[in-house]
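Novice: just a sequence and a predicted model for now, questions to come.
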Amino acid sequence: MIPTFVVDDVASDRYIARRRLTKNGHFHPIRESADGTEFLERFFATDRPAPDKDTPPELILLDINMPELDGFETIEELKRRRSAADADKQVVALFSSSDNERDQERSQLSGVVEHFFTKPISDAAIEEILETYRARGYL
């Protein structure tokens, strides 16, 4: 099972993502946060269990446009806080209601984002994410 964080300020978008990920059957547990600040607090909580070596990298499905920290600011803070060893323990995917080319380019330049999708997340997008896990030997 792929541990997953869905980070989006819109409850209905989190709901759709959670339903589609759950329906797929490969994603569990699915944790949700309404903004980047809340996500970072939960993600870097000292009492959060560390994944073991056999656990697939965590999927972080992150909205771009959010109050507090937007998706790109959240990514920068994630990069700042995590160790180099932890980088292999995460797969970051951005999703947005906009297909703005600048956002797509910026996500590619982040050095962290592996996927960029428009909302709502589709079954094809989920399959693309699963291909990343298959390529890494986790599925």
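Specialist: Right, received. Where do you want to start? Just so it is clear, the model here is predicted, and its values are computed rather than measured.
Novice: contacts and neighbour counts: CA atoms only from here.
Specialist: Fine.
Novice: in stretch 93-101, what's buried?
Specialist: By neighbour count with 16 or more other Cα atoms under 10 Å, stretch 93-101 contains the buried residues 93-96.
Novice: now the terminal residues of that stretch, how far apart.
Specialist: End-to-end distance of stretch 93-101: 16 Å, with Cα to Cα, to the nearest Å as the criterion.
Novice: and that stretch, how far from the chain's centre?
Specialist: Centroid separation for stretch 93-101 versus its chain: 13 Å, with Cα atoms, centre = their mean, to the nearest Å.
Novice: quick one: contacts of that stretch?
Specialist: Applying Cα atoms under 8 Å, 6 or more residues apart in numbering, the external contacts of stretch 93-101 come out as 59-65, 71, 107, 113-121.
Novice: and the buried residues of stretch 93-101, which of them are in strands?
Specialist: Within these, residues falling in strands by DSSP state E are 93-96.
Novice: try this one next to it:
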Amino acid sequence: MTILIADDDHDDRLFMEQALRQNGFSQTIQFVEDGEELMEYLRHEGRFLDQNVPWPNLLILDLNMPRKNGFQALEEIKDDPKLRRLPVVVMTTSSADEDVVKTYNLGVNSFVTKPFNFSRLVEMVGALKTYWMDTVKLP
């Protein structure tokens, strides 16, 4: 089981990893810092060309990233027949209705707003882990 987290904020990546570990996730966690790097990872291009990077079972995607934002990356993922089955959870600071609607129109599997409190993040990540890792059957 591999989770890929696309988020440009170093602290958010660290908190996500800690929250996953506190919820008993001991498998692989991979990080990319923006949408361009995300697409390179998924397509084994750029700095990932000669690396044996694990295929993610779940992508946690921030919307507000440099170079290529989460909306653009999500659209590319869902338009690509080789990538479209990858489950994507948007986790962002936004709670704007237009962002929720836009991401679901693009094919996101879930949309959650990042909590501002670490203990709440641990709870939310626990719920995500239970659902995505223990409850549903992934492709």
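Specialist: That came in fine, so what should we check first? If you're wondering where the values come from, they're calculated on a predicted model, not measured in any experiment.
Novice: check the secondary structure at the residue nearest to the spatial centre of structure 2 for me.
Specialist: Centroid-nearest residue in structure 2: residue 60, 1.3 Å away (criterion: Cα atoms, centre = their mean). Put simply, residue 60 of structure 2 is strand when judged by DSSP: H, G, I helix; E, B strand; the rest coil.
Novice: wait, it sits on residue 73?
Specialist: No: with contact defined as Cα atoms under 8 Å, residue 60 of structure 2 does not reach residue 73; the gap is 11.8 Å.
Novice: what separation is there between residue 107 of structure 2 and residue 43 of structure 2?
Specialist: Here residue 107 of structure 2 is placed at a distance of 19 Å from residue 43 of structure 2 (Cα to Cα).
Novice: these two: who's more crowded?
Specialist: Shown here are residue 107 of structure 2 and residue 43; by other Cα atoms under 10 Å, residue 107 has more neighbours (18 against 14).
Novice: check the gap between residue 131 of structure 1 and residue 120 of structure 1 for me.
Specialist: Noted for residue 131 of structure 1: a distance of 19 Å to residue 120 of structure 1, by Cα to Cα.
Novice: just the strands in structure 1 please.
Specialist: Going by DSSP E, structure 1 shows strands at 2-7, 27-33, 58-63, 90-96, 113-118.
Novice: any chance of those strands in JSON lines, plus distance to residue 50 of structure 1?
Specialist: Formatted as JSON lines, the strands of structure 1 follow (distance: least, Cα to Cα, whole Å):
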{"stretch": "strand 2-7", "distance to residue 50 of structure 1": "11"}
{"stretch": "strand 27-33", "distance to residue 50 of structure 1": "14"}
{"stretch": "strand 58-63", "distance to residue 50 of structure 1": "11"}
{"stretch": "strand 90-96", "distance to residue 50 of structure 1": "12"}
{"stretch": "strand 113-118", "distance to residue 50 of structure 1": "22"}
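Novice: list just the one of the ones you listed that sits closest to residue 81 of structure 1.
Specialist: Taking Cα to Cα, strand 90-96 is the member of the strands of structure 1 nearest to residue 81 of structure 1, at 13.1 Å.
Novice: now that closest one against strand 58-63, angle please.
Specialist: In terms of direction (axes from the mean of the first three to the mean of the last three Cα atoms, to 10 degrees), strand 90-96 of structure 1 departs from strand 58-63 by 20 degrees.
Novice: just to revisit the earlier point, list just the nearest of the buried residues of stretch 93-101 of structure 1 to residue 18 of structure 1.
Specialist: The closest of those to residue 18 of structure 1 turns out to be residue 95 (Cα to Cα; 13.4 Å).
Novice: to which residue of structure 2 is that closest one aligned?
Specialist: Counting by TM-score structural alignment, residue 95 of structure 1 lines up with residue 91 in structure 2.
Novice: can you tell me how far its match is from residue 6 of structure 2?
Specialist: As judged by Cα to Cα, residue 91 of structure 2 and residue 6 of structure 2 stand 10 Å apart.
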